[in-house]
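Student: no sequence on this one, just coordinates:
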């Protein structure tokens, strides 16, 4: 455990997790300077708490200058490591640390880490709930929940810690959790990572430093994760919706099964129809959670209990309103604002069973939209209209036109797909309300981040719900 007494430490990026880092360092006698590109007022509640702490602040332009003068630097996930000041810091020999790195160093409990392009939060929550149902004291953190750095050393060895880990958190780690799970990998964050290879390499760090007694779970149905598994130094398990692995969890017929090791008998976990979460992607999330928790002693009864009762987390195919809109009855508004990649939106579309108007577009993360465009062009697609908005509207529209041209007559629909363009988010919701059919769905699943219009995907979701409720009140 590091002795922080009297050491000069810079903390870069003053969000919730690094506020906990600052408190942790102050409690251990460090001299701390907090740094952020925002000013104190823009930091909101975090800024108000910082003003009450004995910490120096360097805010606004120049917040990355002079970092090589410190004994250690904590950098928040999500700041590009390619910034010149951080490149210089990396070559200077000054330790670059993170909240998760300290948690892994100090925690005596077993740690399970979950990463992937899609499904991280849902799967992490499922894993935590299954371990709780199995009778284990469980702490959930990382990219969700509360920062654990202030309590990591006091968590008892017999407890279980479950962490959702992003590529930004992983690329700073030099150790791996005892249990690792990769839900899937598709292109993402290519505005922050140099290329796809760098993004994949960051994800691989969740298992890269494991030993032979540790466990790594991979998606057998995903090309990237199958290849990743070849590099795992630990015991490998799988989950799949398409085939039966030697060890892990899989869908066979209409049920999920689990087996801990090859040549063991399989145990039925749950019927697919009993899973409350909508969509086949969530069946995969349940199978993934079963594979990881089963490897760490959770009984099938605990897996089944959670699968039959868990209704999901906010902003993931969440119904936020139902009623009459513009004279059309039984219209449902669904918030899937967490869908910041095309692959997540494809999964959302496949979960729809009613005519759907899709709100699509936002901040450009330099991701390809080809697969999503082809999904929208399919004759059997439930999407009857698309409302394009944000910085990527033209890019998505071009991808859709190219997909239609490639498919030719094979992609002709009985009812042509209506494509609209909105100048604002509010206008997009109004347009969707105009064209949604009775009994239809207005689906916010943008396939893009929100930063061109909102602070984050949560704010986008909140505004969507507000606008939906206003429309429903007008129609009541």
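Tutor: Arrived safely, thanks for sending. A quick note: this is a predicted structure, and the numbers were derived from the prediction, not measured.
Student: CA only for contacts and neighbour counts going forward, please
Tutor: Noted.
Student: For the helix or strand residue 46 falls within, buried residues please.
Tutor: Under the criterion of DSSP states H and E, residue 46 resides in helix 44-51. Within helix 44-51, the residues that count as buried by 16 or more other C-alpha atoms under 10 Å are 46, 47, 50.
Student: what's the burial count for residue 67?
Tutor: 20 (other C-alpha atoms under 10 Å).
Student: One more: the one 4 residues further on?
Tutor: When counting by other C-alpha under 10 Å, one arrives at 17 neighbours for residue 71.
Student: from what I can see it touches residue 7, true?
Tutor: Yes: judged on C-alpha atoms under 8 Å, residue 71 makes contact with residue 7 at a distance of 6.2 Å.
Student: Next up, the contacts around the closest residue to residue 6 other than its chain neighbours.
Tutor: Once flanking residues are discounted, residue 6 sits nearest to residue 30: 4.9 Å by C-alpha to C-alpha, 6 or more residues apart in numbering. Counting by C-alpha atoms under 8 Å, 6 or more residues apart in numbering, residue 30 makes contact with 4, 5, 6, 7, 8, 9.
Student: and the two most separated of those?
Tutor: 5 and 9 (10.5 Å; C-alpha to C-alpha).
Student: Show me which of these two is the more surrounded one.
Tutor: Shown here are residue 5 and residue 9; by other C-alpha under 10 Å, residue 9 has more neighbours (23 against 13).
Student: In addition, the following structure is provided for comparison:
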């Protein structure tokens, strides 16, 4: 049962509230808390100069700022603390303030607790953003007012009073957002799970346990959509409290969604042909199957078919940039894990010139080499993981005598230059890094946009 937001409004007036992180989602949160009458202190590693106009604006509105290297030392004496998603709940500062009696929460937890709209939550190691976007497009096509948030879209908590009961809310939820989630999500989707974010999580089990929170608080009316072909997600059905719906790209599923002989089916009914889907690749077939199951109570087969045959995909996901001298360039900067890069490689009908490498999330690169080599014509490596990735390809050569030509470079400009020099008419060049961006770029979008700018300038 959803709580009434009036309760929160009454509760928060005059409360001492600490907000950790002055980022994209917390800026509107801070402004909203001020409107509701809270006394707000905002914490961030950045300096006042780095915050620029945002910092000045907050100071003028009466927000106290705790900034710089030791910014969390002052996280004490609060009634409520909103943490940033990537902040571990067992961090020293949060344990201290919790022991003082503070209520620890996050923008996303409070949003799910109080929103009136039906919530569709999507998580997984790969395919989250595309599946979230497809679900939102399906609901919009059917005529619903649809709100998209979580990891993508806009921060929604500050807009909560505009969301009506008949509206639909689609959230992309990361393991960080789910670690502390104890709220009921009406329709939960788990696309797949493989090792990821092991730089932040203690181990793989903690990562899996975080993901489970998307469905563990459902009631018997909840719907849980799972990938039948992923061992980890398939096991989730044993702990589900609601109705489990399975999708598969490899077998017929009675009462589920499946792909067979070039056609996508939902509960035995044909929805569309794979060849008619605009976004290519078997991973996108799976994304559609998951989305169809998620919205089947709210969206017609006709609307599903229309979206599949018209939706052109999300920026930075196997995104076509341009063709030059017969060479096609693609931006798949979202691919921040080996499994996501593999899915992107398999979407093409031929071997590609692959640009990869980046920040080290401490996940194994063996799948990229041992499963990826049939799809790679040339490999260009950059970033913090370039030597680590080269090592697994060297290992592949020693063990199986399978050799891939590898070049290592220092910058994205060098990578594009190298790709252009080895490419021949008819080739495909794709940036699909298999790593996060943080060694060189603030996020995958800036990495992708940098790549596009360089390619478009050739």
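Tutor: Happy to help now that I have it. These numbers were taken from a predicted model, which means no experiment stands behind them.
Student: How alike are these chains, TM-score-wise?
Tutor: After superposition, the two chains reach a TM-score (TM-score structural alignment, normalised by the length of structure 2) of 0.95; 450 aligned residues with a C-alpha RMSD of 1.5 Å.
Student: so how far does the helix holding residue 46 of structure 1 sit from its counterpart in structure 2?
Tutor: Relative to the matching residues in structure 2, helix 44-51 of structure 1 has an average distance of 4.3 Å after the fit, by mean C-alpha distance after the TM-score superposition for structure 1.
Student: Also stretch 196-208 of structure 1?
Tutor: Mean for stretch 196-208 of structure 1 is 0.5 Å (mean C-alpha distance after the TM-score superposition for structure 1).
Student: in structure 2, what residues pair with that stretch?
Tutor: Stretch 196-208 of structure 1 lines up with residues 204-216 of structure 2 when matched by TM-score structural alignment.
Student: Report the buried residues of that stretch.
Tutor: 207, 208, 210, 211, 212, 213, 214, 215, 216.
Student: separation between the fourth one and residue 178 of structure 2?
Tutor: When distance is defined by C-alpha to C-alpha, to the nearest Å, residue 211 of structure 2 is 6 Å away from residue 178 of structure 2.
Student: After alignment, which residue of structure 2 pairs with residue 274 of structure 1?
Tutor: Match for residue 274 of structure 1 (TM-score structural alignment): residue 276.
Student: Now do the same contact list for its match.
Tutor: 308, 309.
Student: Try it again at 6 Å.
Tutor: residue 309 (C-alpha atoms under 6 Å, 6 or more residues apart in numbering).
Student: can you list contacts of the longest helix along structure 1?
Tutor: Longest helix of structure 1, by residue count under DSSP state H: helix 457-475. Here helix 457-475 of structure 1 makes contact (C-alpha under 6 Å, 6+ apart) with 320, 324, 325, 326, 337, 450.
Student: Most neighbours among those, please name it.
Tutor: Neighbour max across those (other C-alpha under 10 Å) = residue 337, 29 neighbours.
Student: so who does residue 320 of structure 1 touch?
Tutor: Per C-alpha under 6 Å, 6+ apart, neighbours of residue 320 of structure 1: 333, 334, 465.
Student: coming back round to it: pull out the buried positions in the longest helix of structure 1.
Tutor: Buried-residue list, helix 457-475 of structure 1, by 16+ other C-alpha under 10 Å: 457, 460, 461, 464, 465, 467, 468, 469, 471, 472.
Student: now the residues you listed in CSV, with distance to residue 76 of structure 1?
Tutor: Output for these, formatted as CSV (distance: C-alpha to C-alpha, whole Å):
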residue, distance to residue 76 of structure 1
457, 18
460, 23
461, 24
464, 29
465, 30
467, 33
468, 34
469, 36
471, 39
472, 40
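Student: Widest-spaced pair of those residues?
Tutor: 457 and 472 (22.4 Å).
Student: gap between the aligned partner of residue 430 of structure 2 in structure 1 and residue 356 of structure 1?
Tutor: Matched to structure 1 by TM-score structural alignment, residue 430 of structure 2 sits across from residue 443. Using C-alpha to C-alpha, we find residue 443 of structure 1 at a distance of 7 Å from residue 356 of structure 1.
Student: same deal with residue 176 of structure 1?
Tutor: 42 Å.
Student: Looking at the two now, which is surrounded by more residues?
Tutor: residue 356 (27 against 23).
Student: Which position in structure 1 pairs with residue 42 of structure 2?
Tutor: Aligned partner of residue 42 of structure 2 by TM-score structural alignment: residue 34.
Student: actually residue 371 of structure 2, not the one I typed
Tutor: Checking TM-score structural alignment: residue 371 of structure 2 goes with residue 375.
Student: what about its match, distance to residue 346 of structure 1?
Tutor: For residue 375 of structure 1, the distance to residue 346 of structure 1 - C-alpha to C-alpha - is 7 Å.
Student: for the stretch 101-250 of structure 1, what spans make up the strands?
Tutor: Secondary structure of the stretch 101-250 of structure 1 by DSSP state E, counting those that start in this stretch: the strands cover 110-115, 138-142, 160-164, 179-182, 215-219, 235-240, 248-252.
Student: quick one: secondary structure of residue 323 of structure 2?
Tutor: With DSSP: H, G, I helix; E, B strand; the rest coil as the basis, residue 323 of structure 2 sits in strand.
Student: when you align them, which residue in structure 1 goes with it?
Tutor: In structure 1, residue 323 of structure 2 lands on residue 322 (TM-score structural alignment).
Student: what residues are up against its match?
Tutor: 331, 332.
Student: what's next to stretch 350-365 of structure 2, contact-wise?
Tutor: Outside stretch 350-365 of structure 2, the residues touching it (C-alpha under 6 Å, 6+ apart) are 197-199, 375-386, 428-433, 435-439.
Student: Quick one, which of those are buried?
Tutor: 197-198, 375-386, 428-433, 435-438.
Student: Inside strands: which ones of the residues you listed?
Tutor: 376, 377, 378, 379, 380, 381, 428, 429, 430, 431 (DSSP state E).
Student: now the residues you listed as TSV including distance to residue 48 of structure 2?
Tutor: Shown next, in TSV, are these (distance: C-alpha to C-alpha, whole Å):
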residue	distance to residue 48 of structure 2
376	46
377	48
378	45
379	42
380	39
381	36
428	45
429	41
430	39
431	35
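Student: which residues of the stretch 301-450 of structure 1 fall in strands?
Tutor: Counting by DSSP E, counting those that start in this stretch, the strands of the stretch 301-450 of structure 1 are 318-325, 328-335, 356-360, 383-388, 418-421, 441-444.
Student: Could you dump those strands into a markdown table and include distance to residue 84 of structure 1?
Tutor: Below are these laid out as a markdown table (distance: least, C-alpha to C-alpha, whole Å):
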| stretch | distance to residue 84 of structure 1 |
| --- | --- |
| strand 318-325 | 41 |
| strand 328-335 | 38 |
| strand 356-360 | 34 |
| strand 383-388 | 36 |
| strand 418-421 | 38 |
| strand 441-444 | 37 |
